[in-house]
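Peer 1: Sequence first, predicted coordinates after that:
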Amino acid sequence: MATAGDAAGLAPVLALGLVGALGVGSQWLAWRMRLPGIVVMLVAGLAVGPGLNIIDPARDIGDLLQPMVAIAVAIILFEGGLTLNFESLSDAARGVRRLVIYGAPLGWISSTAALHYAAGLSWESSAVFGGIMIVTGPTVIAPLLRQARLKRRPAALLQWEAIVNDPVGALAAVLAFEVVIVLRTATDAGHAVQVLLTGITVAVVLGGIGGWGLARAFRNALVPEYMKVPVLFVSVLAVFAVSDATLHESGLLAVTVMGVYIANAHLPSYAEIRRFKEHATVLLVSGVFILLAANMNRETLMSLNLRTLLFVLAVVLVARPLPVLISLAFSDVPWRERLLVAFTGPRGVVLVAVAGLFGERLVSIGIEDGASIPPLAFALVAATVVLHGFTLSPMARALGVTASSAPGVLIVGGSRWSVKLAEVLQSLELPVMIADTNRARLRMARERNLRTFYGDILSEAAEHRLDFMPYEKIIAATDNDAYNTLVATDLAPEFGRENVFQFSREKHDKARHSLPPTLGGRRLGCGDTFEAARDRIASGWEFRATGLTEEFTLANWRDMNPNGVVMAELTPQMQLRLLDDSRKPKGGAGTTIIVLVPEREKRSSVQH
């Protein structure tokens, strides 16, 4: 915190602008350096806060800090609820129920014990903070899952547990706090229970009504398309505020229920709403994490001691794994996935925000060690973020629960061209799958032991049953140019526009047939249309993989194959680069190039 001798501080607008730039900049830097984004944001927040004292949120933003963080957390949890479609649970449903019904109470008990015996807090403070520690941080889990590329079931277990248990943890803290008030004051226990049950009921009812009302209004065209997202935002804030006014922290439950309802309402505009919410959540997570890290002061950080370390170790090694392993015992979840979930419990912004609030409330009723809750919460968040940020991917690989060791390719369209390319990619140990709406066109792929999906890749069945995690690249290679463009346009926000490719469209160079750059994907390889690519394969062209060395370079290969086309290259780090007109192969020793060349006899006749 700032002292009397410190500078006056930044203007609120400048402080918020700097926080936004640091948050988004940290995520971009993490992407470029292949580091966990949360870790980079944590370091950035500590650097500009207690490190260099450039930003002090309490000084520069003042009383607006707490409501800003509360609203941001509410929107983050609502967006998390939007991802919880019941159809996506599939084989993880039973495990999620166990983690919520059994895991949350057991986690509360074990966390309370860790706080009392390891951190030395009183039972009152331990019970309140232990309830908050049930949460595992959806703001942290989401980026970790993107980085680790887990299989579908363990990823679903971690994601659902994090989002559902967030409001459960906040309400557990409320319950514990009400019990402490009853024991410390003359407050009637029946009245406290009545307030708690009323608050939870109001939260569930408000969330359900809010979700039902929005779904009905959107489905019946009562809200114009351009106003859907603003109406959604205002509704979320209104539901959160009204519920929170009834019972503190119940607003988190209300917005989560609201998000889950909308996620399962099958709205036509659901995809657009969710994407916009995801973008808003990235900004909010970045900003809130920077603010909370910068809000720590040096005195608080210096107060962390060996008991703090003992507390963190007790949580990571006992209080988190034990409830998970007990909850998932005798379930259909394989033991490797149980271990991964048990030892993956990062905490995030919700824990720090709610812990700070309850720490102040405990101190206000005479429980002095409540002041120790915020630094302990920050220590736990920092330790688990760094620990799991760097260990989740190696642990998942060691346990064999990653979707793939290298990013793969999803090819839409079951032609011979697709099969030939898929065979070469599979020979390089890259995950590859061919999807088609015509079962007959997948026969050759099945005969070659290639993974296939029969159905529309844009269907709900594909979204809920198909694990997209192993695939980083999309190639739309059907004989229908319009469908290829639709696939590329629809999947580009999910996979990244730089990772979505399609055949060149017929007459794409004519003005009346050209499309804006917002539609479609990149043109693959030499820019063949479907017909041209089919004719190449029919006339004997073939896909091959060729390794480059210091002696045999890309230039040597070009001299030997003047008519060949380099379609992609695989780096020594197993990173696949699909090529188009704007992307040229880099080559280099250890690189494998995937090429399309005439069959050997024709190449020999051309060269001689």
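Peer 2: Arrived safely, thanks for sending. Model, not experiment: these values are computed from the prediction.
Peer 1: Only C-alpha atoms from now on, for both contacts and neighbour counts.
Peer 2: Fine.
Peer 1: Grab the nearest non-local neighbour of Trp123.
Peer 2: Counting by Cα to Cα, 6 or more residues apart in numbering, His116 is the residue found nearest to Trp123 once chain neighbours are left out, at 6.2 Å.
Peer 1: Under a three-state scheme, what state does that neighbour occupy?
Peer 2: Under DSSP: H, G, I helix; E, B strand; the rest coil, His116 falls in the helix class.
Peer 1: now the spatially most central residue of the chain: how far from Val242?
Peer 2: In the chain, the centroid-proximal residue (Cα atoms, centre = their mean) is Ala142; its distance is 2.5 Å. Note on Ala142: its distance to Val242, by Cα to Cα, to the nearest Å, is 28 Å.
Peer 1: adding another structure so you can compare the two:
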Amino acid sequence: MIDKVFILAAVVFVGILCQWFAWRVKLPAILFLLFAGIIAGPFTGWLNSDALFGDLLFPFISLSVAVILFEGSLTLRFHEIAGLERVVRRMISFGVLVTWLITAAATRLVLDLPWGLALLFGAITSVTGPTVIVPMLRTVKPTAAVSHILRWEGIVIDPIGATLAVLVYEFILAGSSGHALSHTLLAFARIVGIGLLLGSLAGYLYGSILRRHWLPEFLHSVATLGLVIFVFAVSSSIQHGTGLLAVTVMGIWLANMRDVSLEEILDFKESLSVLLISVLFIVLSARLDFHRFFHLGWHVVFIFLSIQLLSRPLSVMISALGSKLSWPERHLLSWIGPRGIVAAAISALFAIKLQAAGYSEAELLVPLTFSVIIGTVVLQSATARFIAKWLGVAEPDPRGFLIIGANLVARAIGRALQQAGFRVLLVDSNWEMIGKAKMEGLETYYGEPVSQHADRNLDLVGIGKLLALSPRGPLNTLSCMHYRMELGPKAIFAIQAAADMEMSKERKAVSHRKWRVLFGPEVSFSSLTKALAHDGWKVRSTTLSQTFDFAAYQLQYGQGAIPLFAVTPKGRIEVFTAEEQLSPQPGWTVIALVADPDRSLVVG
């Protein structure tokens, strides 16, 4: 018992370690989780998943996948795909059909598997992986249309692919008679009917309970988890294979109901999904048998290429016919389609069931599926960003500014940057300040900059630098620390408070601050506020020339100007900081806070 507890704890620890490392290097965590599972299982024999979980292994896998799909479906809102609904519908219908048949034909041709097993493998690999697509999108950063389509496809297609796999499995067991066909069609009708009915009913009733506040907030997360497990179990007990469809429909229904707050539920489910994904991938990859991989040989490469270069492009092109998607967007969609946890889970489940029913060749399902998972994830992770940039459908270069605060100083600087052609996004939890920023034509986000809600809803497309301009010093510090890994330490800047200026040189020397101080050692938030609010200073832009260079600029303005930014003729922007004083050249534009001729800035 102690050994099992230790092994399970080690699996969780290693899984979270893999997630952290993936975050640091900005690669899908599945790569490191698969590697960890292979090392722990086939290579060392340290982890035996079947012995660890026993008969509970596949119930645990099924429930975990249900929770993961439900969490993903809670983020699917119909307004995100306005105008692209037809593309998504086709990708989860015609697209699945094309992928299924081409993959099955290639598998039959290369490995000479029975048609039933080839069709089952085609159904299993018709699903793309939301657990892989989401981190890949963070790295690739494609256009909004491509991103939304891939996210919707990755979540909605999973229960559809799983349903298709169940139908093929039922057909295999029933034989090839006319009775088998009628049995399969009846199973299809039951799966769709029960899944849609139970999912819609559960989503509507639970959404109504949340909207009427009949459930206390501290029970929202745990009640939701319990309901997801209950709906999955009830649906699956009525008709095998309906559980994933039911919980996905339930999540989409909740996500699109009005006046239903899901923030706390999403926070909890996201954390739980990360834990479950980490454990699942390690546990499943630890069950791999490398002798079967070697048995497949180069045949699996042909199957992988048929999926990557034939079935995926063909399914996307058919689905995108007549849509507003550009050709470069269609080409990128044709390249990105990684397989993930659902394919891994259902391949393992059906392999065991079919082997028990006497189909010895079913042992190839798992190595085939994992070969496709590893191949698609590795190839697409390594190339998708380059291809997106080459096609011109990656987000623009990160020239924009995320500004913490919407106060007077932040708005004045934001307006100047926006007028200079840079995207500006102001973040503040003060609604009055946000309202003033909106009135001045500035893009805003109402809420705390460091929060789960901000992580999900803050649009950082084109954002490359952070300016912490809040009067709340701890918030500036927290924001700098939070965004330092995403934007890079060289892109993080913060205004100092007046108290920071009084810090001794010794204390500054041992400070662990990992960002630069804005605008100079003698400039503080209070001094900028006083200059703008009481002394009549304005933010102005001046283009330097051969006859009026930066030295002449400083001579003319003296103490009556605080240089803030310098923009090169090519549009690159540099920030004046306490650590580095720039030397703008002729042709550059200097953005500075400039005094009236008869006034001067009082610093401190």
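Peer 2: In hand now; what should we look at? Please read these numbers as outputs of a predicted model, since none were measured by experiment.
Peer 1: residue in the second structure matching the residue nearest to the centre of the first structure?
Peer 2: Ala142 of the first structure maps onto Val134 in the second structure, with residues paired by TM-score structural alignment.
Peer 1: re the thing from before, the aligned residue in the second structure for the residue nearest to Trp123 of the first structure: what's it in contact with?
Peer 2: When the second structure is aligned by TM-score structural alignment, His116 of the first structure is paired with Arg108. Contacts here follow Cα atoms under 8 Å, 6 or more residues apart in numbering; on that basis Arg108 of the second structure touches Pro114, Trp115, Ala118.
Peer 1: burial measure for the counterpart of Glu395 of the second structure in the first structure, as a count.
Peer 2: Glu395 of the second structure maps onto Ala403 in the first structure, with residues paired by TM-score structural alignment. Ala403 of the first structure is flanked by 22 other residues according to other Cα atoms under 10 Å.
Peer 1: Ala403 of the first structure and Phe86 of the first structure: what is the separation?
Peer 2: 21 Å.
Peer 1: Could you do Leu214 of the first structure as well?
Peer 2: Taking Cα to Cα, one finds Leu214 of the first structure at 19 Å from Phe86 of the first structure.
Peer 1: These two - which one has more neighbours?
Peer 2: Taking neighbours as other Cα under 10 Å, Leu214 of the first structure and Phe86 compare with Leu214 leading, 22 against 13.
Peer 1: And the more buried one, what's its match in the second structure?
Peer 2: So, by TM-score structural alignment, Leu214 of the first structure is matched to Tyr206.
Peer 1: ok, now which ones touch that match?
Peer 2: Leu254.
Peer 1: so where do the helices sit in the stretch 401-550 of the first structure?
Peer 2: Assigned by DSSP state H, counting those that start in this stretch, the helices in the stretch 401-550 of the first structure fall at 416-427, 443-447, 460-465, 481-495, 530-538.
Peer 1: and the longest one, how far out from the chain's middle?
Peer 2: Same thing as helix 481-495 of the first structure. From the chain centre to the centre of helix 481-495 of the first structure is a distance of 21 Å (Cα atoms, centre = their mean, to the nearest Å).
Peer 1: Pull out the buried residues from the helix or strand hosting His183 of the second structure.
Peer 2: Using DSSP states H and E, His183 of the second structure maps to helix 178-211. Buried residues in helix 178-211 of the second structure, counting neighbours by 16 or more other Cα atoms under 10 Å, are found at 180-181, 184, 187-188, 190-192, 194-204, 206-208, 210.
Peer 1: So what touches stretch 429-438 of the first structure?
Peer 2: 404, 406-414, 418-419, 422, 425-426, 442, 445, 450-457, 470-471.
Peer 1: go with 7 Å
Peer 2: With contact meaning Cα atoms under 7 Å, 6 or more residues apart in numbering, stretch 429-438 of the first structure is reached by 404, 406-414, 422, 425-426, 442, 450-457, 470-471.
Peer 1: Then stretch 362-369 of the first structure?
Peer 2: Leu121, Gly370, Ala371.
Peer 1: Ok, stretch 319-338 of the first structure next?
Peer 2: By Cα under 7 Å, 6+ apart, stretch 319-338 of the first structure touches 95, 98-99, 102-103, 106-107, 110-111, 114, 154, 342-343, 345, 399, 401.
Peer 1: ok, of those residues, which come out buried?
Peer 2: Using 16+ other Cα under 10 Å as the burial test, these include 95, 98-99, 102-103, 106-107, 110-111, 114, 154, 342-343, 345, 401 as buried.
Peer 1: right, and the pair among those with maximum separation?
Peer 2: Ala114 and Val401 (29.5 Å; Cα to Cα).
Peer 1: now the helix or strand just after the helix holding His183 of the second structure against helix 178-211, angle please.
Peer 2: Next helix or strand after helix 178-211 of the second structure toward the C-terminus (DSSP H and E): helix 220-238. Interaxial angle, helix 220-238 of the second structure versus helix 178-211 (axes from the mean of the first three to the mean of the last three Cα atoms, to 10 degrees): 160 degrees.
Peer 1: give me the stretch of the first structure that helix 220-238 of the second structure matches.
Peer 2: Using TM-score structural alignment, helix 220-238 of the second structure pairs with 228-246 in the first structure.
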